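Asker: Okay, structure incoming, though there's no sequence with it:
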């Protein structure tokens, strides 16, 4: 028998938990209690459950008690909303872990901060279940069911063993009072792209529209290159580049703030920005926040535009080519990130989409001066050969 029980508890209408025994330590060692909110179709929840939680099971044993609540179940969602209300959060995603008066959000924050919180609470003598409205009533109901001498004949009650994850079967219809729980030793299967897309249908549909537009813009840029007109970055129209860049700086600066300070993003009526910002793809190579990378990119773009506009040759031409390289590479990278949102992450960040549109427009604007820069280089090469 293992030293900890992880229960995937689907709460039924009356907020009654399944009557599975919650094992408490037989010693007087301090115990830390925590609640993890998850969704079966959330890949980041799978990562936290199958990797972080199982390793902590082996490390802390009976001193760690965790209840995992499926937010896709009606009353699981109700508890989740109560947890958000407890911390005055207008928005929230999963996985969300609540321990004491602290919450951790996402597959980056939970693995990095949860172990240190466990150590801190153990040093303080342990911590009880979080004060989430409805949770204590459910735990009390589960305790009463445990003390009952009989159980409905058709109800399956299994003695839990240490699982890498747990799966919940659908609740038994009325009049059965409890859901039918089964535990699996196999990891939860990863959701397919259809499940992920359906998690944020409105936002992900918008992502696909933007993605198609970006790919179309890249293809259209080839036509711009073949045009005979030779626009110059010194012309009045070129002021559109710093204007778009300043807008990009504002967007990326906000995203950098959200990612580095680990605060909740204001997303608006469409999309789920916080799920995106707490995903593993919010940092390049797991280190550099994408918002910080974007901020640096927009600053570089406006800098090269200033050089191309006000400096003399050869720096003028070098800066113009650097501007083109920055906007093309930024657009290609944004296409990759935009693809991840609906099909891999399962959520869309409207701030990220705004940045993607801005960098695409900057690419098209930079392309407008391509022929002029190319003709200058050709003239310089011909002049050099004559001499």
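Answerer: Yes, it's here. Predicted model only: the values in this text are computed from it and were never measured. Numbers count the residues shown, from 1 in each chain.
Asker: okay, CA-based contacts and neighbour counts for the rest of this
Answerer: OK.
Asker: In contact with residue 317, which residues?
Answerer: Counting by C-alpha atoms under 8 Å, 6 or more residues apart in numbering, residue 317 touches 308, 373.
Asker: and it, what element?
Answerer: Per DSSP states H and E, residue 317 falls inside helix 315-340.
Asker: Now do the strands in the chain.
Answerer: 6-9, 32-38, 64-70, 96-99, 102-105, 167-168, 181-182, 283-284, 288-289 (DSSP state E).
Asker: May I see those strands organised as CSV, with mean neighbour count added?
Answerer: Listed next are these as CSV, based on neighbours: other C-alpha atoms under 10 Å:
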stretch, mean neighbour count
strand 6-9, 24
strand 32-38, 23
strand 64-70, 23
strand 96-99, 23
strand 102-105, 19
strand 167-168, 18
strand 181-182, 20
strand 283-284, 16
strand 288-289, 17
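Asker: Of the ones you listed, which is nearest residue 245?
Answerer: Among the strands of the chain, strand 288-289 comes nearest to residue 245, with 19.0 Å by C-alpha to C-alpha.
Asker: Any chance you could list what contacts the closest one?
Answerer: Contacts of strand 288-289 (C-alpha under 8 Å, 6+ apart): 256, 259, 260, 282, 283.
Asker: about what we covered before: output the strands of the chain in a markdown table; the columns should cover distance to residue 115.
Answerer: Shown next, in a markdown table, are these (distance: least, C-alpha to C-alpha, whole Å):
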| stretch | distance to residue 115 |
| --- | --- |
| strand 6-9 | 16 |
| strand 32-38 | 11 |
| strand 64-70 | 11 |
| strand 96-99 | 11 |
| strand 102-105 | 11 |
| strand 167-168 | 24 |
| strand 181-182 | 28 |
| strand 283-284 | 21 |
| strand 288-289 | 23 |
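Asker: try this one side by side with the last:
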């Protein structure tokens, strides 16, 4: 009986060891299951800080050491080089931040990253982990970097002028405000003549150089969009058409000496350029597609900001409505030649410029990034303000 008992004890011990050994590889495999990622950010980007400060701690706490993410500051030379290598190697159409790369998945913006990252990480861990992103040399950066992500990324407000797109936004903003002031002064001077003046008041037509400056800035912005759109056929086609429109208008405007000499077809051509820009922005905003911003700027950050909608309506859709309304009024004015239609077109352009001032101010000073598509639309609105200036109607008013 004793011998039988000892035999049973030995058998139980062997079975326990076999069971333990069978579970050991699973434990090791679970411990080795790791997801690697690269997070590109800029210290001057509010949306980067929104993700890092408000969303990332919860994600990191959920997965712990099984989530290893390399944070890369793109405002530094080395960081920008790493991001450039990643964009080129993975053929990423976007150059905006925040950008998170996990495996072959690319997440951009303060909406996309918090929504999709946890699901991708869980799926990766269940599948045995996700290796380094397919970026040349990234493994060496992981090995030499401190992957402690518990500390906050330092915030910087000194980078407004470091981005060429923000500098362009400031130039466009000055042009918008200046145009409203100049046009307002002309209208006020003509529609409010001094009562003691009984003779005809000669209307001083605004100088054509105002439009020439606008068309040059428009060509620069459209050229930037073309240069950064070679990997996206749709964006390349749209931006190329806008560039051709601006170039054709420049050819006409630099030959004329006054606003009244500019061809009447300039207005619908400029409206067409605005429709193309607004149409692309509406497509990006309604389909949640990543925008291709061009050589400079960060359109995705702007489009994913809370300022990209008003009462739930995307800014791009509002732009389409505005441009279509202006085109219809222009067509009506061509056939009816009524002063009411002329002034209505001018009023719509003035409202569009006022709205553009608000949006353009938000980009460098509130959002921290600028969208070249949005700046192009602002330039279009400024040109329409000058083109729709009712010079003949003001001349009639001044004679009364």
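Answerer: Perfect, thanks for sending it. Note that the structure is predicted; figures quoted are calculated from it, not measured.
Asker: Tell me how the two chains score on TM-score.
Answerer: Laid over one another, the chains give 0.65 as their TM-score (TM-score structural alignment, normalised by the length of the first structure), with 303 aligned residues with a C-alpha RMSD of 3.8 Å.
Asker: which of the contacts of strand 288-289 of the first structure lies closest to residue 303 of the first structure?
Answerer: Of those, the one sitting nearest to residue 303 of the first structure (C-alpha to C-alpha) turns out to be residue 256, at 19.7 Å.
Asker: Quick one: map the closest one onto the second structure.
Answerer: Alignment note (TM-score structural alignment): residue 256 of the first structure maps to residue 282 of the second structure.
Asker: if you skip the residues just before and after it, what's nearest to its match?
Answerer: residue 316 (4.0 Å; C-alpha to C-alpha, 6 or more residues apart in numbering).
Asker: List the contacts of the residue mapped onto the one you found from the first structure.
Answerer: Alignment note: residue 316 of the second structure maps to residue 291 in the first structure; criterion TM-score structural alignment. Residues near residue 291 of the first structure by C-alpha under 8 Å, 6+ apart: 252, 253, 254, 255, 256, 257, 259, 282.
Asker: now the second one: how far from residue 297 of the first structure?
Answerer: Distance of residue 253 of the first structure to residue 297 of the first structure, computed by C-alpha to C-alpha, to the nearest Å: 11 Å.
Asker: Quick check on those two: which one has the bigger neighbour count.
Answerer: residue 297 (21 against 18; other C-alpha atoms under 10 Å).
Asker: burial count for residue 112 of the first structure?
Answerer: Neighbours of residue 112 of the first structure using other C-alpha under 10 Å come to 12.
Asker: again with residue 73 of the first structure
Answerer: Residues near residue 73 of the first structure, counting by other C-alpha under 10 Å: 18.
Asker: and if you look at the one 5 residues further on?
Answerer: Residues lying near residue 78 of the first structure (other C-alpha under 10 Å) number 17.
Asker: Chain neighbours aside, what residue packs nearest to it?
Answerer: In space, residue 78 of the first structure is closest to residue 71, 7.9 Å off (C-alpha to C-alpha, 6+ apart).
Asker: got the contact list for whichever residue in the second structure pairs up with that neighbour?
Answerer: Matched across to the second structure, residue 71 of the first structure falls on residue 74, judged by TM-score structural alignment. Residues in contact with residue 74 of the second structure, defined by C-alpha under 8 Å, 6+ apart, are 40, 41, 42, 80, 81, 83.
Asker: And residue 121 of the second structure, by the same measure?
Answerer: So residue 121 of the second structure contacts 35, 67 (C-alpha under 8 Å, 6+ apart).
Asker: Give me the distance between it and residue 100 of the second structure.
Answerer: 12 Å.
Asker: how about residue 207 of the first structure, what's its partner in the second structure?
Answerer: In the second structure, residue 207 of the first structure lands on residue 169 (TM-score structural alignment).
Asker: got the contact list for its match?
Answerer: By C-alpha under 8 Å, 6+ apart, the neighbours of residue 169 of the second structure are 360, 361, 363, 364, 370, 375.
Asker: Can you tell me the closest non-neighbouring residue to residue 344 of the second structure?
Answerer: residue 329 (7.4 Å).
Asker: Residue 72 of the second structure now?
Answerer: Excluding the flanking residues, the one nearest residue 72 of the second structure by C-alpha to C-alpha, 6+ apart is residue 40, at 4.9 Å.
Asker: and that neighbour, what is it in contact with?
Answerer: 71, 72, 73, 74, 83, 97, 98, 99, 100.
Asker: try 7 Å
Answerer: 71, 72, 73, 74, 97, 98, 99, 100 (C-alpha atoms under 7 Å, 6 or more residues apart in numbering).
Asker: Tell me how many other residues surround the aligned residue in the first structure for the fifth one.
Answerer: Using TM-score structural alignment as the criterion, the counterpart of residue 97 of the second structure in the first structure is residue 94. Other residues within reach of residue 94 of the first structure by the criterion other C-alpha under 10 Å amount to 23.
Asker: tell me the contacts of residue 94 of the first structure?
Answerer: Residue 94 of the first structure neighbours (C-alpha under 7 Å, 6+ apart): 37, 38, 39, 45, 105, 106.
Asker: cool, residue 153 of the second structure as well?
Answerer: Taking C-alpha under 7 Å, 6+ apart, one finds residue 43 in contact with residue 153 of the second structure.
Asker: Can you tell me how far it is from residue 44 of the second structure?
Answerer: Taking C-alpha to C-alpha, one finds residue 153 of the second structure at 10 Å from residue 44 of the second structure.
Asker: Residue 215 of the second structure: which element?
Answerer: Assigned by DSSP H and E, residue 215 of the second structure belongs to helix 209-227.
Asker: what's the matching range in the first structure for that helix?
Answerer: Going by TM-score structural alignment, helix 209-227 of the second structure sits over no part of the first structure.
Asker: Check which element follows that helix along the chain.
Answerer: By DSSP H and E, the next helix or strand past helix 209-227 of the second structure is helix 233-253.
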